[in-house]
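Asks: any chance you can model this:
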Amino acid sequence: MNRIINHPILGKSEDRKRISFTFNDKTYEAYENETIAAALLANGVRTLRVHEESGTPRGFYCNIGHCMECRVTVNNQVNIRACLTVVENNMIVESGKQHPNIVKRMVEQQ
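Replies: This next block holds a predicted model:
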């Protein structure tokens, strides 16, 4: 696990309640009041989604809510920014999926 265990402002991690959540059907552990992004990073997850058209992997970029690269699906709600959303116990998080490019497909069929 890649976590700061004794932070000068946040305190000791052992003083915080542990919760579980799933990401892409795998169960992970997080600490209460931690963002989804922080929890995934601490558990070694680096890829959150794939680019909508190219399918190339995308992960954390700015981690402050500006870039939108960390969009995930949370409890069936799409395009949630992992860096701004606090993880909750039993939360279901799924990576962003590559969407079919309908326009490109229509052109290829002609």
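
Asks: when you work out contacts or count neighbours from here on, use the C-alpha atoms and nothing else.
Replies: Fine.

Asks: the chain: helices as residue ranges?
Replies: Remark: helices assigned in the chain by DSSP state H are 36-42, 102-109.

Asks: would you do the same for the sequence below? I want to compare the two.
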Amino acid sequence: MTLRIQEHPILDFKQNNIIHFTYDGQAVEGIEGDTIASALHNLGIRKLSHSIKHHRARGFYCAIGNCASCNMIVNGLPNVRTCITKLEEGMVVKTQTDKGVLYEHV
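Replies: The predicted structure follows:
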């Protein structure tokens, strides 16, 4: 399933290379030029982190790196703003619930 725009009446979309990465241990794919958050959004993944104070799910919000809604652990580094971080081949992306604490799915 993809939520990516495939055809448009006045715009052309060039076909970029597929980028392989893992999200919470699952092998997934994005497209060259994607940010981590946009690749996850395209895959239907809406929850990117958890609110530290209220423990609620957070998703794609500002998309310009000003908030902390998209903070995730990327290649072992916590608090990465995934809305402005370009996707790279082999990245390991994990959900973050606290100041760098991994969210363990139950």
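
Asks: re the thing from before, out of the helices of the first structure, which one sits most buried?
Replies: helix 36-42 (a mean of 23; mean count of other C-alpha atoms under 10 Å).

Asks: helices or strands up against it?
Replies: For helix 36-42 of the first structure, the packing partners by 3 or more C-alpha pairs under 8 Å, 6 or more residues apart in numbering; DSSP states H and E come out as strand 26-31.

Asks: the strand it packs on against the second structure, how far on average?
Replies: For strand 26-31 of the first structure, the mean deviation from the second structure after alignment is 0.9 Å (mean C-alpha distance after the TM-score superposition for the first structure).

Asks: run through who's touching that strand.
Replies: For strand 26-31 of the first structure, the surrounding residues in contact (C-alpha atoms under 8 Å, 6 or more residues apart in numbering) are 13, 16-22, 39-40, 43, 87.

Asks: so which of the helices of the first structure comes closest to residue 4 of the first structure?
Replies: The closest of these to residue 4 of the first structure is helix 36-42. By C-alpha to C-alpha, the value is 9.0 Å.

Asks: that closest one vs the second structure, average distance?
Replies: Mean for helix 36-42 of the first structure is 0.5 Å (mean C-alpha distance after the TM-score superposition for the first structure).
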